[in-house]
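# Give me coordinates for this.
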Amino acid sequence: MRNSIWVFVAVILFSSCTSEVKDYSAIKGKVNVEDITSILIQGKGYTKEIAVNEDGTFSDTLKAPEGMYGLIAGVDRATLYLKNGYDLNLELVAGEAENTVLFTGEGAETNNYLKEKAAFFMSDYANPKSYFKLEKAAYELRLSEAKAKFNESAVDISKVDSSVIEIVGQSDKQLFAYVESNYEQNHASLAMLGAGKPSPVFSNYENFAGGTTSLSDLKGKFVYIDIWATWCGPCKREIPSLKLLEEEYHGKNIEFVSISVDNIDGKRGSHESWLKMVKDEELGGTQLFADNDFNSEFIRAYNINSIPRFILIDPKGNIVDADVLRPSNPKLKDYFTELGI
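This next block holds a predicted model:
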């Protein structure tokens, strides 16, 4: 009888040991995208590069603190949530716009939920200006639709890590709180800058090519304006796309104008840094320097307090869109086609 009891106790102890949470997370999978030889996991002070085999497969364990990480494969990125005990299967597939990560295995629900919500925050539903430009009835309808859309999920929420639900929920609250508390003021401001309204003007801005240029000098063409600065990372990331756009539309009825708001006092960027970057990067189009950085009359008239900002003006000098799509957005060229450019 005593021996039977010890056998029973041993079985319980063994079971307890084997059910302990591992002190690492594991990932494995396959990359179905050409020319990817490794993937990088990065975040929270942790970095791990994982080699991708010739057949596209990969596998590794990660002793990473619990939390969100960036998964980098070539030029594409995805968000990854890691936690000890997770055993994730990842498949990277080429989508129309960017690579997509498909998750299965332990921890998949949390990561699929993150991917689902990231898609929402990358959509126009997360752009406050898409609400501010609407009249009251349309604004209220869109806000209701957005909240319903956010709350939709194809994932079993009961299997999603509670900390992730909390983080996503905070982002949701912040977005809609901002939209609701700022609608009235911003709607009134945007109404003054609505399509068809005469554009505010700039006069005698220094032109890198020599002399000065005013908006009135450009009448007769569509004018695509880029408000940027040498110290602005997101601005600089748009430069390659802007160069390609300028090249493709060369000779057409559109002028590409870049206006630098580098500080005139040199505290954040400077006139010299603007001259150097335009020269070194061989920036095309019409390169202008605002007369008083963010305090320039033209910049203030468009209520610009963050950059990059892109504006489209028609051949008559009227506003087409006071906050038009960026050069990197593939939909911009479709928009130009609709306008007959």
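# C-alpha from now on. contacts and neighbour counts both.
Fine.
# what's the first-to-last distance across stretch 65-78?
Stretch 65-78 has an end-to-end distance of 18 Å (CA to CA, to the nearest Å).
# Now tell me what touches that stretch from outside.
Stretch 65-78 is contacted from outside by 36, 38-44, 79-84, 98-101, 115, using CA atoms under 8 Å, 6 or more residues apart in numbering.
# ok, of those, which come out buried?
Taking 16 or more other CA atoms under 10 Å as the criterion, what is buried in the contacts of stretch 65-78 is 36, 38-42, 79-84, 99-101, 115.
# Which of the residues you listed fall within strands?
Applying DSSP state E to these, the entries found in strands are 38-42, 79-82, 99-101.
# Let's compare: structure for the following, please.
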Amino acid sequence: MKKISLIILALITIVSCTKEHSKDFLTFQGTLENNTDSILTISGQGFNKTIKINADGSFKDTIKVEKKDIYSMQTNTGKRGFIHLANGYNLTLTGDSDDFLNSFKYTGKGADGNNFGIAQVLFSRENGNPMEYFALEKDAFDAKISSIKEGMEKLYSKYKNADTSMVNKVKSQNKQMFDFLEKGYEKQHPIAKQRAEIMALVAKGKPSPKFVNYENYKGGTTSLDDLKGKFVYIDLWATWCGPCIREIPALQKLEAEYHNKNVAFVSISSDSDRRSQGSWEKANTKWKNFVAKKELTGIQLWAGKDISFMRDYQVNSIPRFILIDPQGNIVDNNAPRPSDPQLKKLFTELGV
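The predicted structure follows:
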């Protein structure tokens, strides 16, 4: 009897230890079709994990996180996504590198929350920038808000098995957004309407505003008119802008892939005296040194004191990307980023 008790105790101990151990980490694996990346980095506050992607697009690793949370995902060429992680998860991801995030599908433990997150992001993208809703007249504004609320309720219902903490976090964020929109409409409507009228001047098909005689890193100056006859993909950036810098690898890869094609890649730096100890000369030097150090390709320009091009496009944050056709007309005043697979799809549609 004593021996049996000891055996049972030993088994209980083994099972308990196994369960405890299984909660100490998670497994993440997957396969990405059309893959050209070699590294997938998962990061969060005080957390960073690098996973090797094999040549066939497969990967597998174990991860230990300090807390259940949403983490960012980025490949070495700048493709970005996110993932909800918790120790004990066993996630498998399938997707297409040429349609990053849109094609993602998770299976395994923790999949419901991640599939909900993707659906929520794609739904938000479909509905555009909430700040632009303020430009709508009141009836249209109310109808838009009502439609989005209804759509979100359908998502909550569809993914009812998703992680509760994640869903509650999304619900809380959405409530804050709706409160802000509904309470701020009266004040924001005239401002947004005026901005919408200005943005109508740079809508698709309209002649693009021009930049004239911007300093070219290789010498001399360059104007937008110099590039007529080609599509022009413009990157508005600065050396101090982290998100801008993170797009550089994807932009350089794109420039190499479309070398000798009917498209010019133009990067316009907005480095100014404000972030260069009050000196325009130092701002110019900082820009030149950065271009040299990073061996930036494409047409590298510095706007200097001329902010008219950015002002005409109502640029209030960077990076910002603009696509112009060979006739000098606007294709997209807020084009996909280099890391967004939608950009190459757009190029294909345009016959670039």
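# TM-score of the superposed pair?
Scored against TM-score structural alignment, normalised by the length of structure 1, the superposed chains reach a TM-score of 0.70; 310 aligned residues with a CA RMSD of 4.4 Å.
# Tell me who's in contact with Lys149 of structure 1.
For Lys149 of structure 1, no contacting residues are found, by CA under 8 Å, 6+ apart.
# Give me the aligned partner of it over in structure 2.
The alignment partner of Lys149 of structure 1 in structure 2, by TM-score structural alignment, is Gly151.
# number of nearby residues for Leu114 of structure 1?
Number of residues near Leu114 of structure 1 (other CA atoms under 10 Å) recorded here: 22.
# Ignore what I typed, I meant Thr18 of structure 1.
Neighbours of Thr18 of structure 1 under the rule other CA under 10 Å: 9.
# Could you do Val33 of structure 1 as well?
Neighbours of Val33 of structure 1 (other CA under 10 Å): 17.
# so who does it touch?
If you count contacts by CA under 8 Å, 6+ apart, Val33 of structure 1 has them with 92-94, 99.
# that older thread, helix or strand: which one has the match of Lys149 of structure 1?
Element membership of Gly151 of structure 2, judged by DSSP states H and E, is helix 138-158.
# Helix or strand next in line after that helix, which one?
Next along the chain after helix 138-158 of structure 2, taking DSSP H and E as the criterion, comes helix 164-199.
# now that following helix, how far from the chain's geometric center?
Centroid separation between helix 164-199 of structure 2 and its chain, computed with CA atoms, centre = their mean, to the nearest Å, is 20 Å.
# Show me what counts as buried in that helix.
For helix 164-199 of structure 2, by 16+ other CA under 10 Å, it's 166-167, 170, 178, 181, 185, 188-189, 192-193, 196.
# Could you dump those into CSV with distance to Ile330 of structure 2 added?
CSV is the format used below for the buried residues of helix 164-199 of structure 2 (distance: CA to CA, whole Å):
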residue, distance to Ile330 of structure 2
Met166, 40
Val167, 39
Val170, 35
Phe178, 32
Leu181, 30
Tyr185, 30
Gln188, 27
His189, 26
Ala192, 22
Lys193, 21
Ala196, 16
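# Gly278 of structure 2: which of these is nearest?
Distance to Gly278 of structure 2, by CA to CA, is smallest for Ala192 among the buried residues of helix 164-199 of structure 2, at 32.6 Å.
# How about the contacts made by the closest one?
131-132, 134-135.
# Return the closest of the buried ones among the contacts of stretch 65-78 of structure 1 with respect to Arg2 of structure 1.
Nearest to Arg2 of structure 1 among those, with distances taken as CA to CA, is Asn84, at 38.3 Å.
# can you put the contacts of Val33 of structure 1 in TSV and add secondary structure and distance to Ala138 of structure 1?
Converted to TSV, these look like this (DSSP: H, G, I helix; E, B strand; the rest coil; distance: CA to CA, whole Å):
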residue	secondary structure	distance to Ala138 of structure 1
Leu92	strand	39
Val93	strand	37
Ala94	strand	36
Asn99	strand	34
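# which one of those is nearest Asn305 of structure 1?
Checking the contacts of Val33 of structure 1 against Asn305 of structure 1 by CA to CA gives Asn99 as the nearest, at 32.6 Å.
# For the helix holding Gly151 of structure 2, buried residues please.
141, 144-145, 148, 152, 155-156.
# Same check on stretch 324-332 of structure 2?
Buried residues in stretch 324-332 of structure 2 (16+ other CA under 10 Å): 324-326, 328-332.
# Farthest pair within the residues you listed?
Pro326 and Asp332 (13.1 Å).
# Please, where are all the strands along the stretch 1-150 of structure 2?
26-33, 39-44, 47-52, 58-63, 69-75, 80-85, 90-96, 105-109 (DSSP state E, counting those that start in this stretch).
# now for those, which one comes closest to Glu295 of structure 2?
strand 69-75 (20.6 Å).
# after superposition, how close is that closest one to structure 1?
Here strand 69-75 of structure 2, set against structure 1 after superposition, deviates by a mean of 5.3 Å using mean CA distance after the TM-score superposition for structure 1.
# Tell me how far that strand lies from the chain's centre.
11 Å.
# which one of the contacts of Val33 of structure 1 sits closest to Thr286 of structure 1?
Nearest to Thr286 of structure 1 among the contacts of Val33 of structure 1: Asn99, at 34.6 Å, using CA to CA.
# That closest one reaches Leu92, doesn't it?
Yes - in this structure, Asn99 of structure 1 is within contact of Leu92 by CA atoms under 8 Å, at 6.5 Å.
# rewinding a little: against Thr62 of structure 2, how distant is the match of Lys149 of structure 1?
Distance from Gly151 of structure 2 to Thr62 of structure 2, by CA to CA: 35 Å.
# returning to what we had before: any idea how far the helix holding Gly151 of structure 2 is from the middle of the chain?
24 Å.
# okay, the angle between it and helix 164-199?
Counting by axes from the mean of the first three to the mean of the last three CA atoms, to 10 degrees, helix 138-158 of structure 2 points 150 degrees away from the direction of helix 164-199.
# Where does Phe309 of structure 2 sit, in terms of helix or strand?
helix 308-312.
# next one: Gly304 of structure 2
Here Gly304 of structure 2 is assigned to no helix or strand, by DSSP H and E.
# Could you pull up the residues touching the equivalent of it over in structure 1?
Gly304 of structure 2 maps onto Asp291 in structure 1 when the alignment is built from TM-score structural alignment. Taking CA under 8 Å, 6+ apart as the criterion, Asp291 of structure 1 is in contact with 205-206, 264.
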